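**Q** no sequence on this one, just coordinates:
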């Protein structure tokens, strides 16, 4: 984890642990995760073997969308702690060899942000309104300016009133109405965000994950999109999309890269970019732009040998062509947990948030597949993101309707389940009011039996999810073929349901996607298996093994 200039930059092959802060650990007994709770678990993260943490937004916010509605980018929300506590956390993480990545939200602010409050009090055409997208409506102002829809459901426009209570202009919000989109044609917006980035870099933050990185720039004139069959999201890969992946966005990120490179050591960026076109995705990680993108193509792929191989090949080809590393992830706070998705007959990740109509979940099968998927993912070249709780084998929790807080659930009138099930606070102990999350309950209800998956219940059990992750991360650090960005070499597989690849020097991985055992077609010693009861010479059903092809003595 040193910063020797002769070494490979840390972010090229890091294991980055996503901390969904309000659900990680509660340090002040209010039922909500916070910086104090996270500080108390730095030892756990160090023991797990991660290289960095990504903390979801901790900025001051009305919390209409879990902090992705920011009202002050330079302050930490009091429910999480103070800036001083944040600086202490950064110092403690660095002392433990862990970098800290924050989550920046540049597409929109909160409607409570001082800029937006000023805009509401200013007239049409004013400098205050020019920081956002205010427009006159159609049909004498009665209809929205165009046909764009919110990702969370409903129109992407809300009409405001003037000082006399009369209907006035409309403002754009691609997400909730409490999240007005910023106008990145504004010099105020561009200089403000560079100053925000600089202020956190100066405090020791190592990088940022960029929320909705493709959406900042909108087409001139804000033309209609034309939705097929009333779909809430049009094809994001279409040419000249009016509010996604505009070519002009790259100028913004070239400026950000210069800012990051002005620090010693340089800071890093990771972009959230929901793009299926690998070529378009690669443009974000050209040498003078961002460092990495979150690989959502891989995350969305079905759990089949063919689908995963296509995702792996396309991802590596796209990033290697511009000299960037590939990233890998199985889940995050916006999608179903991997155990739940892989427990379905159809394991593809659907647009939006899936509902019960996708079919029942076999959690036992989902966990077998998720264990195998962890070994596949951690064996690939580049960096890996682990969402908190995946190392515990957590499934999506059922959250009662009265307790759900996701704006997707609220804005859809209950038609779309939302993401709360993947955000339920972690279990640290087998019992207690919140299974060790804190001293007095949890902000989202934890299901009965949640303590079965607790950290303390799994620690030391060689057959557990937690110990599988610890072993894999330990080997990833010590085996000379793992980590790094050296490529994948595919080998002949013993069937259509099996993937076999090697990495130099002397490492092999075999993944069996099928329901029957498969022979290991490589000559080597098994050093880790997703199934603790693996039969010699075979990969178990829905399982994976790592092999040392040229065994050597290593600590």
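**A** Okay, I see it. Everything quoted here is computed from the prediction, not taken from an experiment.
**Q** contacts, neighbours, all on C-alpha from now
**A** Will do.
**Q** who touches residue 154 in this structure?
**A** 232, 411-412 (CA atoms under 8 Å, 6 or more residues apart in numbering).
**Q** From those residues, pick the one nearest residue 300.
**A** residue 232 (18.5 Å; CA to CA).
**Q** Just give the number of residues close to that closest one.
**A** 18 (other CA atoms under 10 Å).
**Q** Repeat that for residue 165.
**A** 8.
**Q** again, but for residue 117
**A** Residue 117 has 14 nearby residues by other CA under 10 Å.
**Q** give the contact list for it.
**A** Counted by CA under 8 Å, 6+ apart, residue 117 has contacts residue 111.
**Q** Now it: which helix or strand?
**A** helix 114-120 (DSSP states H and E).
**Q** That helix: which residues count as buried?
**A** Buried positions in helix 114-120, judged by neighbour count with 16 or more other CA atoms under 10 Å: 115-116, 119-120.
**Q** will you turn those residues into JSON lines that also has distance to residue 319?
**A** Output for the buried residues of helix 114-120, formatted as JSON lines (distance: CA to CA, whole Å):
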{"residue": "115", "distance to residue 319": "37"}
{"residue": "116", "distance to residue 319": "38"}
{"residue": "119", "distance to residue 319": "41"}
{"residue": "120", "distance to residue 319": "43"}
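**Q** Among those, which one sits closest to residue 198?
**A** Nearest member of the buried residues of helix 114-120 to residue 198, counting by CA to CA, is residue 115, at 19.8 Å.
**Q** want to compare, so here's the second one:
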């Protein structure tokens, strides 16, 4: 049966969580789209990888206008993915292997095909149905100007005008993301009650927790005031990371406290705590830490770490800022290198600009945050892969928990040449075909074989996004045969992490006086992580025993862009 779920009520403080993007993970029925049955089939793969939990990106009923983040029914599974019974079986089978399951909650917006929004469109202005969403009259003489100047996250404006039943132009509704994603009105108690009920629906089915999509966005500033405007261009300025009238508003925390109460009501269920991880693109670190105060969410993704450039100074600054801010609220840090929204690690680290610079007080310049376009220029995939191997050893050695995005354990790079007619991310359309969007990190997993579809789909029904023809060496099957593969490194590191009492939750102490570009820290008992960001090889201590290394350290030397775990 595997481990009992009562073993560690604090499991989430150290957990390594694997993100499954269902559409691209595993395809059991060969139709070119991933499914829940495929997820069940690969549970042994995830157990052998050595993770503690699985986070499933949205598997709900959806028109897939935004890859499932446009939910039409929060209590059912997308038919292309499977059935509610199969979802229950997945949870049961995961639990039997000692794996916990987190699923996505999408609370900022629904699909425009959600029955409540369809009822709102059919109802009159001021009706109870419209009060569930954010409908407003337009500005200007005929109401033909949007209610305010807010920009949408996927491009264009954040308001869409409706048409009345008689064909005349009607009110506008808010959509911070795609036109097909109307924002819920969180000032309405009926919305809050509905989401309490959705949480309980899934907790009652045995789900261990939720990842909260854009956890900083539900609350809007009273009166929906305009954004600040760039004095030169006249365009609204969306300072998403630091706060806008629609992001990181103080009263968003009231919603999070309410959800914590729902989770805590399951404390006596015998299945361990129900937990949350927040997706909130918020900086600086002490502002993000508000989301994980003791009566709010348990953990939050650390996007500063994801955005940080590959240098010793910036990485140390991010680690210090993160440890200080999370310790101040008694929460564990949670490290993340990538997800379904961000450019693949191998590609980011293979560019001349690898991310944002961090000072001791925070982000110095944003560079590219991993979302959207990467800087121009070619990717040195070999360099990116070398750095990605070192990065995962750094990530897994740090205090707290960590997240692995599917395919990162294989060293997959961003697919940057998907034919334009096959792109599906709404960003592509909304940007007027100027920003390709996030499809390049969502290409289906290569499992087996020497050519596409690599065990995902068939030649007759190819994967929903095309795979590169040069991935034959990156399949799970190929990497299983290679003891030096990316996959082998992940398995070795995760096994050591699970066995080593120094790793997981806790603290660290920096090793000072090292050459420039070399970063090292100690954790007790008897563990040291060394990462060489510099160009020169670094001689390791003579008495040190290497536990796991991203390269060959048999000669006692750590090469450029390599990392090692030592027993001291």
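**A** Right, received. Where do you want to start? What you see is a predicted model; the values in this text were computed from it and never measured.
**Q** Report the TM-score for the pair.
**A** The TM-score (TM-score structural alignment, normalised by the length of the first structure) is 0.96; 545 aligned residues with a CA RMSD of 1.5 Å.
**Q** re the thing from before, would you tell me what the next helix or strand after the helix holding residue 117 of the first structure is?
**A** By DSSP H and E, the next helix or strand past helix 114-120 of the first structure is strand 134-135.
**Q** Would you mind getting the average deviation of that following strand from the second structure?
**A** Superposing on the second structure places strand 134-135 of the first structure at an average distance of 0.7 Å from its equivalents, by mean CA distance after the TM-score superposition for the first structure.
**Q** residues in the second structure aligned with whatever helix or strand comes next after that strand?
**A** Reading on from strand 134-135 of the first structure to the C-terminus, the next helix or strand found by DSSP H and E is strand 157-161. Mapped onto the second structure using TM-score structural alignment, strand 157-161 of the first structure spans residues 159-163.
**Q** quick one: residue 193 of the second structure from residue 106 of the second structure, how far?
**A** According to CA to CA, to the nearest Å, residue 193 of the second structure stands 15 Å off from residue 106 of the second structure.
**Q** thinking again about what came up before, so which of the buried residues of helix 114-120 of the first structure comes closest to residue 65 of the first structure?
**A** residue 116 (17.0 Å).
**Q** which residues touch the closest one?
**A** Contacts of residue 116 of the first structure by CA under 8 Å, 6+ apart are 110, 128-129, 132, 180.
**Q** what about 10 Å?
**A** 71, 109-110, 122, 128-129, 131-132, 179-180, 182 (CA atoms under 10 Å, 6 or more residues apart in numbering).
**Q** Would you format these as JSON lines with neighbour count and distance to residue 432 of the first structure included?
**A** Shown next, in JSON lines, are the contacts of residue 116 of the first structure (neighbours: other CA atoms under 10 Å; distance: CA to CA, whole Å):
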{"residue": "71", "neighbour count": "23", "distance to residue 432 of the first structure": "35"}
{"residue": "109", "neighbour count": "25", "distance to residue 432 of the first structure": "38"}
{"residue": "110", "neighbour count": "27", "distance to residue 432 of the first structure": "36"}
{"residue": "122", "neighbour count": "15", "distance to residue 432 of the first structure": "52"}
{"residue": "128", "neighbour count": "18", "distance to residue 432 of the first structure": "51"}
{"residue": "129", "neighbour count": "23", "distance to residue 432 of the first structure": "51"}
{"residue": "131", "neighbour count": "21", "distance to residue 432 of the first structure": "49"}
{"residue": "132", "neighbour count": "24", "distance to residue 432 of the first structure": "47"}
{"residue": "179", "neighbour count": "24", "distance to residue 432 of the first structure": "37"}
{"residue": "180", "neighbour count": "27", "distance to residue 432 of the first structure": "41"}
{"residue": "182", "neighbour count": "27", "distance to residue 432 of the first structure": "44"}
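**Q** can you redo the residues you listed as CSV with distance to residue 171 of the first structure?
**A** Output for those, formatted as CSV (distance: CA to CA, whole Å):
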residue, distance to residue 171 of the first structure
71, 17
109, 12
110, 13
122, 13
128, 13
129, 9
131, 11
132, 7
179, 10
180, 7
182, 10
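**Q** what do we get in the first structure for residue 474 of the second structure?
**A** So, by TM-score structural alignment, residue 474 of the second structure is matched to residue 453.
**Q** If we ignore the residues flanking it in sequence, what's nearest that match?
**A** residue 392 (6.1 Å; CA to CA, 6 or more residues apart in numbering).
**Q** swap in residue 501 of the second structure?
**A** Residue 501 of the second structure's closest residue in space is residue 525 (CA to CA, 6+ apart), at 7.0 Å.
**Q** quick one: that neighbour from residue 394 of the second structure, how far?
**A** 17 Å.
**Q** Please identify which of these two sits among more neighbours.
**A** residue 394 (22 against 12).
**Q** how far apart are the helix holding residue 117 of the first structure and its match in the second structure?
**A** Mean for helix 114-120 of the first structure is 0.6 Å (mean CA distance after the TM-score superposition for the first structure).
**Q** Can you classify the counterpart of residue 194 of the first structure in the second structure by secondary structure?
**A** Using TM-score structural alignment, the equivalent of residue 194 of the first structure in the second structure is residue 196. Assigned by DSSP: H, G, I helix; E, B strand; the rest coil, the conformation of residue 196 of the second structure is helix.
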